[in-house]
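Chemist: Quick one, what's the 3D model for this:
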Amino acid sequence: MKPYDIELQRLKSIRHDKGMVEVSVDALVAARPLRDEGASTSVLRLPVEHARTLLILLKQNLAELDKLQPRSRRSGRA
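Modeler: Presented below is the predicted three-dimensional model:
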């Protein structure tokens, strides 16, 4: 797997469909040089305000998905 540096510039939208959450963003993507000592992992960098917005949007989408499931299948609830 080739590692990348991903810099999030703007969150455009977030939606869920058929068990997947899709986030539309504007981002800069650059190949990351391989290092001998570390594992080859990609890194996502985003400003704090984008991270907070992303967290809020994810919580909203997950809450909507939770409403669609029968009560007996909802996680963390009796």
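
Chemist: can we go C-alpha only for contacts and neighbour counts from here?
Modeler: Noted.

Chemist: neighbours of residue 60, just the number please.
Modeler: Neighbourhood size, residue 60 [other Cα atoms under 10 Å]: 14.

Chemist: Doesn't it belong to a helix?
Modeler: Yes: counting by DSSP: H, G, I helix; E, B strand; the rest coil, residue 60 is located in a helix.

Chemist: Enumerate every residue touching it.
Modeler: By Cα atoms under 8 Å, 6 or more residues apart in numbering, no residues touch residue 60.

Chemist: Distance-wise, check it relative to residue 49.
Modeler: For residue 60, the distance to residue 49 equals 17 Å [Cα to Cα, to the nearest Å].

Chemist: Please generate a structure for the following sequence too, so the two can be compared:
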Amino acid sequence: MKTHQIEIQKFKAASANQHGQILFKVDALVAPKTPIDGIEPSSILLMTEQNARVLMALLKVQLAEVDSKKPKSRHGRHG
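Modeler: Modelled structure (predicted):
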């Protein structure tokens, strides 16, 4: 697996597709990241607090859209 450091510069758009995936159009700096010995290799996603707040707002909108398209249960089960 290749690992990267991904620094979000700007979120440009978000959308949901028919496969239940949420897509983000972003400007980002992407650089290879060398795994540290003894630690499982992972990619790192970096963003400012402001971009994190934009991400949260975009997620809320997209998840609400996805939820609105799901069929309602006719049985009305609770619990």
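
Chemist: I'd like the TM-score for the two structures, please.
Modeler: After superposition, the two chains reach a TM-score of 0.88 (TM-score structural alignment, normalised by the length of the first structure), with 75 aligned residues with a Cα RMSD of 1.7 Å.

Chemist: which residues in the second structure form strands?
Modeler: 4-16, 22-32, 44-46 (DSSP state E).

Chemist: Present these as TSV; the columns should include distance to residue 73 of the second structure.
Modeler: Output for the strands of the second structure, formatted as TSV (distance: least, Cα to Cα, whole Å):
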stretch	distance to residue 73 of the second structure
strand 4-16	22
strand 22-32	23
strand 44-46	37
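
Chemist: Pick the most deeply packed of those.
Modeler: strand 4-16 (a mean of 15; mean count of other Cα atoms under 10 Å).

Chemist: That one against the first structure, how far on average?
Modeler: After superposition onto the first structure, strand 4-16 of the second structure lies on average 0.5 Å away from the residues it aligns with, using mean Cα distance after the TM-score superposition for the first structure.

Chemist: How about the equivalent of residue 66 of the second structure over in the first structure: what's its closest non-neighbour residue?
Modeler: Residue correspondence to the first structure (TM-score structural alignment): residue 66 of the second structure is matched to residue 65. Closest residue to residue 65 of the first structure apart from its sequence neighbours, by Cα to Cα, 6 or more residues apart in numbering: residue 16 at 8.0 Å.

Chemist: so the one you found sits right up against residue 61, yeah?
Modeler: Yes: counting by Cα atoms under 8 Å, residue 16 of the first structure touches residue 61, with 6.8 Å between them.

Chemist: Quick check: residue 47 of the second structure touching residue 26?
Modeler: No: assessed by Cα under 8 Å, residue 47 of the second structure is found out of contact with residue 26, at 11.4 Å.

Chemist: So for these two, which residues contact both of them?
Modeler: Common neighbours of residue 47 of the second structure and residue 26 are listed as 8, 9 (criterion: Cα under 8 Å, 6+ apart).
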